[in-house]
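[1] Quick one, what's the 3D model for this:
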Amino acid sequence: MASEPQSASTTTIANLIAGMALFGSATPLSKIIGAHFPVFTASCIRMVIAAIVLAPFVWFATDRFARARRSDFPVILAIAAFGMVGFTATMLFGMRMTSGVIGSTIMSASPAVTALAAVVFFGAAMNWRKGGALALALAGVVAINLWRGEGDSAWNEAKLLGAALVGAAVCLEAAYTLLSRKLSDGITSLETTFAASLVAIPLFVLLAVLFDPHPFDFSGADGFSAGALLFWGAATGGLAPVLWYNGVRKAPGALAAGAMAVMPLSALALSYVLLGEQFRWVHLAGFGLVFAGLLLMIVEHAKPAADKDAAKS
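    The predicted model follows:
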């Protein structure tokens, strides 16, 4: 059996970092897009763009579903429903009402929430690292949401509702991750993402027609928001999975786990840059607590990955 890589090239590291940075950009971009487009319309466009970007990579870099099993397709349908439709919609609705910093902080709790879901639904073992990550994530999210600055009290309830919806998006992202573990080894993550994007398109069309006040109406968009929508679909929905897939295939497991730290940092930094949000020290405190929990989850993922790499060397 061929051993897994014990070191990584500069290109591999760049793929991992760039992939996570692009994934992180989705949080502040969601706020821009949610403010200018109908939610389900924007989500549908994102899936279309992502599928177009992913198609050539799936065609040339995978077996094009040739090794997929019949049991994989119901799982892909569930991934499309929960991880594509549910996640994207709740993220856009939530980011309409809350800030980019709060959204980024809550999204940083994704690994901890996924670990808890694995314990509850799949019987995974709980340990102090998972428990500590969950406690830190909860403390950070509570701290950054309950702090009231001058002028915040009038709209704090809406902000909390938005934060709750982003929290629901985190849970749906965890469902995506856990459902992916039910797929056979014959289907790659690229094939999964591409297929789920295709399935999500007609679902979003139906939701847009039923619930968007003006479906597929782009009259409220300006050049900046239109560019954000194109980037959201092409980069975070299409290119980011490709970069991450190429990096993970060639990187040691511990390095891939460590690269998770880039995503929340990217989301936080771009919330200040793209949204012009004002820095407050409570941001650093709340985000720091959640990020500390993320580091615990990185250690949790990296240790078995490193052990596995060493056993195969």
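
[2] Going by C-alpha atoms from here, please, whenever you check contacts or count neighbours.
    OK.

[3] what are the ranges of the helices in the stretch 101-250 of the chain?
    Along the stretch 101-250 of the chain, counting by DSSP state H, counting those that start in this stretch, helices occupy 110-122, 128-146, 156-180, 189-211, 223-231, 240-250.

[4] ok and the second one relative to helix 156-180, angle-wise?
    Looking back up the chat, that one is helix 128-146. 150 degrees (axes from the mean of the first three to the mean of the last three CA atoms, to 10 degrees).

[5] which outside residues touch helix 128-146?
    With CA atoms under 8 Å, 6 or more residues apart in numbering as the test, helix 128-146 has contacts from 102, 105-106, 108-109, 112-113, 115-116, 159-160, 163, 282-283, 285-294, 296-297, 300.

[6] Sequence B follows; please return its structure for comparison with A:
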Amino acid sequence: MALVGANVGVAKVLAGSLPIAMIVGLRCLLAVLVLWPLARAMEGRVQVDGRCLRNLFLQAAFGTALYNAGLLAGLRLTTALEAGLVLATLPAVVAIGSALWLREVLPPRQWAAVALAAFGMGALTLARAGGEAHGSLLGNLLVFGGVCGEAIYILLAKRIAGRVPLVTASLWMQAFSMLLMLPFCLPVLGSAAALADPEVAGLLVFHSLTASVICLLLWYAGLRRAPAGIAGVFTAFLPATAALVAVVFLGEAFSAVHAAGFVLLTGSMLLATWPGRRRNG
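    Prediction:
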């Protein structure tokens, strides 16, 4: 979760140096090159049926293409600090999607998490109307569009949970994402010259390998040793690390409004992911 948060700042720097399609396309290409041998070594040859492939294609379209396009486009307009706070609404958006689409009955705590997330987003919007924030409403909305894409990805993943091994599923999603981005990469192919800058190239490699490979492996390796509910609590590190990187490394200002938004949105994440009490018997 700390690496996911740090990648918000990294993505903002990359968005200022490369076209969005090029960043996403190259990220997926690098991920495929790493995940291919990893999937074979860890899970062997896996036959994936047509229904699962269609589901993985949709997951790629929403969870990789739409999420990254929304995040990177938004980061061109808003600050990494505010983008990190908007990303903290993800558990609340997933909860709403679960209720509306999957017809799951949500406990009061989940609805409280949704309310806190709404108040947090409202605080950022009102602060901007009063001239107290440095981000962009349109930028934050684009990032939130990416959050909705990621939420759809999570809900789609529930439909085939356990049917495709983790690394193999990730490989297919990255491959599908690469194909989806290819038509958008070809017109801006000349922009790859920016990769001659070692800093840009290094950040792209870091962004690709951490976001698409290392974070995935760390998260699921942790889940083997800790209950999912306890692991969910650590999602609070996402906005915290994003804020730290934005302030310390990018020099962004942290205002009282950001502090209020951080408290509300982090509280929403904790409410949505905190482990519930187990019933006796």
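
[7] Looking at the alignment, what corresponds to residue 78 of the second structure in the first structure?
    In the first structure, residue 78 of the second structure lines up with residue 98, judged by TM-score structural alignment.

[8] number of nearby residues for the nearest residue in space to that match that is not next to it in sequence?
    Nearest residue to residue 98 of the first structure, sequence neighbours excluded (CA to CA, 6 or more residues apart in numbering): residue 159, at 4.5 Å. Neighbourhood size, residue 159 of the first structure [other CA atoms under 10 Å]: 22.

[9] Surely residue 159 of the first structure touches residue 101?
    No: using CA atoms under 8 Å, residue 159 of the first structure is not in contact with residue 101; the gap is 11.5 Å.

[10] how far off helix 128-146 does the longest helix anywhere in the first structure point, in degrees?
    Longest helix of the first structure, by residue count under DSSP state H: helix 281-312. With the same axes, to 10 degrees defining the directions, helix 281-312 of the first structure sits at 160 degrees from helix 128-146.

[11] Figure out how far helix 281-312 of the first structure is from the centre of its chain.
    Here helix 281-312 of the first structure is found 16 Å from its chain centre; the criterion is CA atoms, centre = their mean, to the nearest Å.

[12] Now do it: which elements does it pack against?
    Helix 281-312 of the first structure is packed against helix 100-107, helix 110-122, helix 128-146, helix 253-258, with contacts defined by 3 or more CA pairs under 8 Å, 6 or more residues apart in numbering; DSSP states H and E.

[13] The same query, at a cut-off of 7 Å, please.
    Under the contact definition 3 or more CA pairs under 7 Å, 6 or more residues apart in numbering; DSSP states H and E, helix 281-312 of the first structure sits against helix 110-122, helix 128-146, helix 253-258.

[14] Mean neighbour count added to the ones you listed, as a markdown table?
    Below are these laid out as a markdown table (neighbours: other CA atoms under 10 Å):
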| stretch | mean neighbour count |
| --- | --- |
| helix 110-122 | 19 |
| helix 128-146 | 20 |
| helix 253-258 | 21 |
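
[15] nearest to residue 210 of the first structure, of these?
    When these are compared by CA to CA, helix 110-122 sits nearest residue 210 of the first structure, at 30.4 Å.

[16] by contact count, what packs against that closest one?
    helix 128-146, helix 156-180, helix 281-312.

[17] nearest to residue 77 of the first structure, of these?
    Among these, helix 156-180 sits nearest to residue 77 of the first structure (CA to CA), with 10.2 Å.

[18] Show me which residues of that closest one are buried.
    For helix 156-180 of the first structure, a neighbour-count test (16 or more other CA atoms under 10 Å) marks 156, 159-180 as buried.

[19] For residue 247 of the first structure, list the residues it contacts.
    Residue 247 of the first structure makes contact with 12-13, 15-16 under the criterion CA atoms under 7 Å, 6 or more residues apart in numbering.

[20] what do you get for residue 253 of the second structure?
    Shown in contact with residue 253 of the second structure (CA under 7 Å, 6+ apart): residue 247.

[21] Counterpart of residue 24 of the second structure over in the first structure?
    Residue 24 of the second structure maps onto residue 43 in the first structure, with residues paired by TM-score structural alignment.
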